[in-house]
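Colleague: sequence unknown, structure follows:
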């Protein structure tokens, strides 16, 4: 098995700022930070061919998912089928432009931009000469969009919506639903094959190695680029390889995170007070809040779905706010708790953030399926936009938080304790 030597010799971990010498890597191997265990590089066997195959297949599955009926719906002799595109068109036709825009971004715009960008990059690596600036823009799009891909969350939202409707109507899975499942699996596979350091090495070559030894980049007067993994001299303001802004620590990280958390808490109040969905049945309209929907599902015996909604829409958003608030506090007043545990909490908080969008997707799906006038119809409530904004703000708060600050305080506390012992 051959070694891969296209990576630079050293890189700085984006979570702890520790300088890591990169050994020769074999296909199938992962290289983790020697200090905090964060995965820095993933090397895949025949990665270009596999990305091309998975990416093209996911586009084919999306085309099939758009071409045929998606779900079937029947109640009291009334039958109808909906397509995937119908989910978007119903929201836009009824004036829910913001919610429709969110669905279009999650289902079509972001995934398509991501797939076309990565496919173009892989193709361009084998067909030179090619415009290098186009490659650079595509890598930037791939890195920036990846955290906002939510097709898997949308698929879970579909299943939750169908469980909600199971007591009111008969639901059938049509051909496009299975194609959409294939699209989700293949898109996730494409994501798992993409490594940003590999992309930048292919687009811009190896970074100039700095003369460093084991320790943090800040201690040695160098800066690690978050965007491509290069190490640069401390006086640099932009990366020589990718052109992205570089900084030893994210500017105004704690104040930005705190501001976003306060805003998310404030907007979470109307998200719970006002109805997130309005259901009309036989001319009677009944609004439903987030907790109201959870209690209704529980009373109907749908305990697993009720717990999913409770976790995704109530527990996780509040837990994210509390976790990030505590981490910000630890950056000012660190406790004796191990920093490794704080970093694990940060990673979990960052990972689960997008799953709070399940309830928003559930409302969008039910709205597209159930439109039968006064007999039965479902419309989004005023709380949908507030809840969506809350999810986005907490995701941005996690992105603006700089976990390296936790290690800085940990090192400062360790030095202080050692000095007191010497005295």
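Modeller: Structure received. From a predicted model like this one, the values you see are computed outputs, not experimental measurements.
Colleague: CA atoms for contacts and neighbours, from now on please.
Modeller: Noted.
Colleague: can you tell me the closest non-neighbouring residue to residue 182?
Modeller: residue 61 (6.2 Å; C-alpha to C-alpha, 6 or more residues apart in numbering).
Colleague: what's the neighbour count on that neighbour?
Modeller: Counted with other C-alpha atoms under 10 Å, the burial measure for residue 61 works out to 23 neighbours.
Colleague: same check on the one 4 residues further on?
Modeller: Each residue near residue 65 was counted by other C-alpha under 10 Å, and the total is 24.
Colleague: tell me the SS of it?
Modeller: Here residue 65 takes the helix state, with states given by DSSP: H, G, I helix; E, B strand; the rest coil.
Colleague: that one touches residue 176, doesn't it?
Modeller: Yes: the pair formed by residue 65 and residue 176 meets the contact definition of C-alpha atoms under 8 Å, at 4.1 Å.
Colleague: which helices and strands does the host helix or strand of residue 362 pack with?
Modeller: Per DSSP states H and E: residue 362 is located in helix 358-369. Packing partners of helix 358-369 (3 or more C-alpha pairs under 8 Å, 6 or more residues apart in numbering; DSSP states H and E): strand 78-82, helix 84-93, helix 97-104, helix 151-165, strand 376-380, helix 383-400.
Colleague: let's bring in a second model and compare:
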């Protein structure tokens, strides 16, 4: 805290320090040095973030268990899901690859979404945060760089372009669920004002 009792916040991009801004809904506070958005509270932001997070969880579950792609070549047809792909490499020397796919594509994104829902749900209903909500949100922010569901779908798309010349490829519902998941997660990240969430958690804790 400063001598005047105002807190300091740091830009997450360039670490420039600012006095805590007094900002209203639909206004945006940006860093003067690099232009990074520091705070952007929006009307019904909690409810919007909660809805998008729950949508992402549903899409993730469908993307894991439903058929992802179907390949047909020389009269042979094979259909597989993300879960089947993970289990296919779950033995021998390929076990680390299986664990990496399960963690980065499924478990970490789901854990992050669950932590966000745990944090946002009481705030959206204008209630006191759940116990350890700050820890859960800190976990969600820490897992953010490791949530790679969107990278997976881009990588698969590139691979399928090459496979399409060798076999007939058709997309299953899980592929479209993953594609929708990428869009929903981008919208969720853009709608979530982290400054506002931390501010609400700190006020309740105080």
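Modeller: Right, received. Where do you want to start? Here the structure is a predicted model, which means the values were calculated and not measured.
Colleague: circling back: tell me which residue of structure 2 lines up with the residue nearest to residue 182 of structure 1.
Modeller: Here residue 61 of structure 1 is matched to residue 59 in structure 2, going by TM-score structural alignment.
Colleague: that match contacts residue 176, doesn't it?
Modeller: No: using C-alpha under 8 Å, residue 59 of structure 2 is not in contact with residue 176, being 9.2 Å away.
Colleague: read off where stretch 184-200 of structure 2 ends up in structure 1.
Modeller: Using TM-score structural alignment, the match for stretch 184-200 of structure 2 in structure 1 runs over residues 186-202.
Colleague: roughly how far is that stretch from the heart of the chain?
Modeller: Averaging C-alpha coordinates over stretch 186-202 of structure 1 and over its chain gives two centres that are 15 Å apart (C-alpha atoms, centre = their mean, to the nearest Å).
Colleague: mind putting the helices and strands packed on helix 358-369 of structure 1 into TSV with mean neighbour count and distance to residue 19 of structure 1?
Modeller: Output for those, formatted as TSV (neighbours: other C-alpha atoms under 10 Å; distance: least, C-alpha to C-alpha, whole Å):
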stretch	mean neighbour count	distance to residue 19 of structure 1
strand 78-82	14	53
helix 84-93	18	47
helix 97-104	18	39
helix 151-165	20	35
strand 376-380	21	50
helix 383-400	22	22
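Colleague: distance to residue 262 of structure 1 added to those, as a markdown table?
Modeller: Output for those, formatted as a markdown table (distance: least, C-alpha to C-alpha, whole Å):
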| stretch | distance to residue 262 of structure 1 |
| --- | --- |
| strand 78-82 | 40 |
| helix 84-93 | 30 |
| helix 97-104 | 23 |
| helix 151-165 | 26 |
| strand 376-380 | 25 |
| helix 383-400 | 9 |
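Colleague: closest to residue 266 of structure 1 out of those?
Modeller: helix 383-400 (8.7 Å; C-alpha to C-alpha).
Colleague: which of the residues in the next helix or strand after that closest one are buried?
Modeller: Using DSSP H and E, the helix or strand that follows helix 383-400 of structure 1 towards the C-terminus is helix 404-422. Within helix 404-422 of structure 1, the residues that qualify as buried are 404-410, 413, counting by 16 or more other C-alpha atoms under 10 Å.
Colleague: give me the contacts around helix 404-422 of structure 1.
Modeller: With C-alpha atoms under 8 Å, 6 or more residues apart in numbering as the test, helix 404-422 of structure 1 has contacts from 14-17, 249, 327, 330-332, 334, 339, 342.
Colleague: please pick the buried ones from the residues you listed.
Modeller: The neighbour-count test (16+ other C-alpha under 10 Å) marks 14-17, 249, 327, 330-331, 334, 339, 342 as buried among these.
Colleague: hmm, which two among those residues are most spread apart?
Modeller: Spatially, the most separated pair among those is 14 and 334, at 20.3 Å (C-alpha to C-alpha).
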